[in-house]
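Chemist: Predicted coordinates and the sequence they were generated for:
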Amino acid sequence: MIPNRYRWAAPAILAIALTACGLHRIPPPSQRIAPAVAPEQASATPPAQSAQTLADGLLAAARARHAEAAAAWPDWPERGETERLLTAAERAARTGDDGRMRDLATQALQRADEALDTAYLLRADVELQKLQTYTGLSDEQLERMRVAELALARRQGRSAWELLNALNRELAQANKRYVVAAGDSLWVISGRPEIYGNPYLWPLVWEANLDVIRDPNRLRAGQQLRIRLHPTIEQVVRAIETARSYRRTTVHIGEVRETTP
């Protein structure tokens, strides 16, 4: 049930009305209070000190951005020139030439910003190429990929990289559990629609469970298997090639039988 949206307003309106009445009521002369003496206000920051603080902040920001850019892209082409500008800005600050210091620090900050943006664009491009190798993405994951591609097209490097990096880590780590049942085989398991829907991908199940399945021809009922949800295209191709090279394409619990799918 939606509450009456005006119910809360009644007390508030009453309070405002009472306050307004109190403010407009003029007290008799006997009740009037002499105005208090206004306290002395603290003197404002001298303009020279304020300008100096801003200049120091600009130089500190340029140093910090340079360090961030150097960490993200150690061999960026204009790193040496940016360091030269910073050194000159620091020298100007020591000699009291604030105008020159601000100019040099601004140039250094701009160069570092450009380098950092480029570094994230390069990183985002690498992440996008990696992302395009995964299979089995959901509609929601595909939408996140589209948003990241849009950010990359707009040259929003940091945003694109953060989105793509997070999605890649999610895909690489995503898996689910499958409990082996009587009559199961890697061939049967892999062919299930909720797994891979392709029996020739049984080597993917085997490779993900080498610590449990020493021999792909032997499974035990009750075994818990790890299923990778998003194998890469390369892993899928390799799995199919491996499956085709095996003579035993079907594996049953209990007695091993060689059959042809």
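Modeler: The structure has been received and is ready for your questions. Numbers count the residues shown, from 1 in each chain.
Chemist: use CA for all of it now, contacts and neighbours both
Modeler: Will do.
Chemist: Counting neighbours, what do you get for residue 176?
Modeler: 12 (other C-alpha atoms under 10 Å).
Chemist: nope, residue 244 is what I meant
Modeler: 12.
Chemist: what do you get for residue 81?
Modeler: Using other C-alpha under 10 Å: residue 81 sits among 12 other residues.
Chemist: Check which residues of the helix or strand hosting it are buried.
Modeler: Under the criterion DSSP states H and E, the helix or strand holding residue 81 is helix 79-94. Buried residues in helix 79-94, defined by neighbour count with 16 or more other C-alpha atoms under 10 Å: 79, 82, 83, 85, 86, 87, 88, 89, 90, 92, 93.
Chemist: Second structure follows, compare the two:
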Amino acid sequence: MRLMLPAKYLSISLLAVGLIAGCATQPKQEPTGPSAAVTQALDAASAAMDNAKALDWIWRDTEDFYAAAEKAAKEGDDATAIKLANKAREQAEDAVNQYYLEKAKPMLTELRRYSLSGDQKQRMDTGATAITQGEGKRAYDILSALLAEVRSANIQYTVVRGDSLWGISSRPEIYNNPYQWPLIYKANSDKIHDADLIYPGQAFSIDRNPSAAEVDAAVNHAKTRGTWSIGEVEASDRDYLGGLRVR
């Protein structure tokens, strides 16, 4: 004899079986991948490393930190991944900053050898302060632009037989005015013992863009220098150099 279940019990039984079957056939959840914070940290580190590599100035263990950060991210250890990625980024940024500091320092040394205008001196001092404060890129940007400007206004002149400071100054490509010769003398006082005696082969730095005050002082000295003799350093020349002792 077959036992018949009431319809309501049969419906409940079928529903239960359906729920169980449904749970058993749910798709398996796949890993979601790195969080947005991890991805952001890795991307920032990668960009900083690219900058350092472009300068060929990346520290040896920076890439090791980045590789370890990627590994931690794959393992789902977000805190470690972010910490290591930030370490790689900071190292890469420090390396780039150091690169520009090393480039800026000799620029400052060279600029200090030139006769600069008031504005140029102020810019040079700003660049020097940036170096002192460890701001490599800022120092480099300021000093490289200033040095390019100064170099374009300065030329090198090599003395040939028969030259004199008077004659060099009168050349059209120099000052086109012989009375400005003291500018050459002052800019090269470390090479010139006597303003009346220069030698073939000497290389002089010529500032083609002196200030109006510098030109006035030079012309005034040339016109009021007084008597002179070859082989002696006149007192008026020493005064013009500001008391600087010439060898």
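Modeler: Received, thanks. All figures in this text were calculated on a predicted structure; none of them were measured in a lab.
Chemist: that older thread, toward the C-terminus from the helix holding residue 81 of structure 1, list the very next helix or strand.
Modeler: Following helix 79-94 of structure 1 toward the C-terminus (DSSP H and E): helix 98-131.
Chemist: Where in structure 2 does that next one align, residue-wise?
Modeler: Mapping helix 98-131 of structure 1 onto structure 2 (TM-score structural alignment) gives residues 78-111.
Chemist: looking at it, residue 109 of structure 1 is touching residue 67, isn't it?
Modeler: No - counting by C-alpha atoms under 8 Å, residue 109 of structure 1 does not reach residue 67; the two are 10.7 Å apart.
Chemist: who has more neighbours, those two?
Modeler: Legend: neighbour count by other C-alpha under 10 Å for residue 109 of structure 1 and residue 67, higher for residue 109 (24 against 16).
Chemist: How about the contacts made by the spatially closest residue to the more buried one that is not a sequence neighbour?
Modeler: Closest residue to residue 109 of structure 1 apart from its sequence neighbours, by C-alpha to C-alpha, 6 or more residues apart in numbering: residue 62 at 4.5 Å. With contact set as C-alpha atoms under 8 Å, 6 or more residues apart in numbering, residue 62 of structure 1 has these partners: 86, 105, 106, 108, 109, 112.
Chemist: can you give me the helices in the stretch 151-261 of structure 1?
Modeler: With DSSP state H, counting those that start in this stretch, the ranges of helices along the stretch 151-261 of structure 1 come out as 157-173, 186-191, 202-208, 233-245.
Chemist: would you turn the buried residues of helix 79-94 of structure 1 into a markdown table with distance to residue 99 of structure 1?
Modeler: Output for the buried residues of helix 79-94 of structure 1, formatted as a markdown table (distance: C-alpha to C-alpha, whole Å):
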| residue | distance to residue 99 of structure 1 |
| --- | --- |
| 79 | 23 |
| 82 | 18 |
| 83 | 19 |
| 85 | 14 |
| 86 | 14 |
| 87 | 15 |
| 88 | 12 |
| 89 | 10 |
| 90 | 12 |
| 92 | 8 |
| 93 | 9 |
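Chemist: Among those residues, which one sits closest to residue 172 of structure 1?
Modeler: Proximity of the buried residues of helix 79-94 of structure 1 to residue 172 of structure 1 (C-alpha to C-alpha) peaks at residue 79, which lies at 34.3 Å.
Chemist: measure the closest residue to that closest one other than its chain neighbours to residue 158 of structure 1 for me?
Modeler: Nearest residue to residue 79 of structure 1 in three dimensions, chain neighbours excluded: residue 70, at 7.3 Å (C-alpha to C-alpha, 6+ apart). Counting by C-alpha to C-alpha, to the nearest Å, the separation of residue 70 of structure 1 from residue 158 of structure 1 is 15 Å.
Chemist: of the two, who's got more company?
Modeler: residue 158 (20 against 17).
Chemist: re earlier: so where does the counterpart of the residue nearest to residue 109 of structure 1 in structure 2 fall, helix or strand?
Modeler: Aligning on TM-score structural alignment places residue 62 of structure 1 opposite residue 45 in structure 2. If you go by DSSP H and E, residue 45 of structure 2 is part of helix 36-54.
Chemist: so what's the residue most central in space within structure 2 up against?
Modeler: Structure 2 has residue 140 as the residue nearest its centroid, 2.8 Å off, counting by C-alpha atoms, centre = their mean. Contacts here follow C-alpha under 8 Å, 6+ apart; on that basis residue 140 of structure 2 touches 100, 101, 103, 104, 127.
Chemist: Now do the SS call for the aligned partner of the last one in structure 1.
Modeler: Taking TM-score structural alignment as the criterion, the aligned counterpart of residue 127 of structure 2 in structure 1 is residue 148. Residue 148 of structure 1 falls in the helix class when you classify it by DSSP: H, G, I helix; E, B strand; the rest coil.
Chemist: quick one, what contacts the nearest residue to residue 121 of structure 1 once chain neighbours are set aside?
Modeler: Once flanking residues are discounted, residue 121 of structure 1 sits nearest to residue 157: 4.2 Å by C-alpha to C-alpha, 6+ apart. By C-alpha under 8 Å, 6+ apart, the contact set of residue 157 of structure 1 is 117, 118, 119, 120, 121, 122, 123, 124, 151.
Chemist: From residue 74 of structure 2, how far out is the equivalent of residue 157 of structure 1 over in structure 2?
Modeler: Using TM-score structural alignment as the criterion, residue 157 of structure 1 maps onto residue 136 of structure 2. Between residue 136 of structure 2 and residue 74 of structure 2 the distance is 35 Å, computed by C-alpha to C-alpha.
Chemist: Repeat that for residue 113 of structure 2.
Modeler: 56 Å.
Chemist: re the thing from before, tell me, how many residues neighbour the spatially closest residue to the match of residue 127 of structure 2 that is not a sequence neighbour?
Modeler: Of all residues not flanking residue 148 of structure 1 in the chain, residue 160 sits nearest, at 4.8 Å (C-alpha to C-alpha, 6+ apart). Residue 160 of structure 1 has 26 neighbours, counted by other C-alpha under 10 Å.
Chemist: Hmm, residue 160 of structure 1 is touching residue 123, no?
Modeler: No - contact between residue 160 of structure 1 and residue 123 fails when scored by C-alpha under 8 Å: they sit 9.0 Å apart.
Chemist: If anything else comes up later, I'll come back, but that's it for now.
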